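1. Provided below are the primary sequence and the corresponding predicted coordinates.
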Amino acid sequence: MSPADEDEITGIHCRLDELLAERGMTLTRLSEIVGVSVVNLSILKNDRARAIRYSTLSAICRALDCEVGDLLVHAV
């Protein structure tokens, strides 16, 4: 993969930080509930993730009591 590919903008924004704040939950607590490392959740939170497993997405949505569309939005 070339450096140009790594900088490609996906047009998808992850609202994980906002949802955590709204629910008064920490990234560490979400990590414990979902079973995903804090590092990997941080990558997702900072819009640096290349992919996400459906099972992880589902677990995050269950833990945050939200829909996929609340978590992942199309960035304008």
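-> Happy to help now that I have it.
2. drop to CA atoms for contacts and neighbour counts, all remaining ones
-> Fine.
3. ok, and the closest non-adjacent residue to Cys14?
-> Spatial nearest neighbour of Cys14, chain neighbours left out: Leu72 (4.7 Å); criterion: Cα to Cα, 6 or more residues apart in numbering.
4. got another, please set it beside the one above:
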Amino acid sequence: MIIVNLDIMMARRKISLGELAEKVDITPANLSILKTGKAKAIRFSTLEAICKILDCQPGDILEYVDSD
């Protein structure tokens, strides 16, 4: 299972969903879907933009947890 820790990184960087959505050029609704872990996929270009804005690595946002 992939866990999305976007909310944690946003809190650490003190950035709101709306502000991040604007800077990444994604709708707040789509960013919210990603943030809540309901997204089935993410484009590398979107992940790259999020990492650039939040000054982090993809592994800071995405985490693999064995679901067994």
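-> Received it, and whenever you're ready, just let me know what you need. Since the structure is predicted, the reported quantities are computational estimates derived from the model, not experimental observations.
5. TM value for the aligned chains?
-> With the length set by TM-score structural alignment, normalised by the length of the second structure, the two chains reach a TM-score of 0.93; 66 aligned residues with a Cα RMSD of 0.8 Å.
6. state the distance from the alignment partner in the second structure of the residue nearest to Cys14 of the first structure to Glu22 of the second structure.
-> In the second structure, Leu72 of the first structure lines up with Leu62, judged by TM-score structural alignment. With the distance defined as Cα to Cα, to the nearest Å, Leu62 of the second structure ends up 21 Å from Glu22 of the second structure.
7. neighbour count for those two, which is higher?
-> Leu62 (15 against 12; other Cα atoms under 10 Å).
8. distance check, the residue most central in space within the first structure against Gly24 of the first structure.
-> Nearest residue to the geometric centre of the first structure (Cα atoms, centre = their mean): Leu44, 3.8 Å. Going from Leu44 of the first structure to Gly24 of the first structure by Cα to Cα gives 18 Å.
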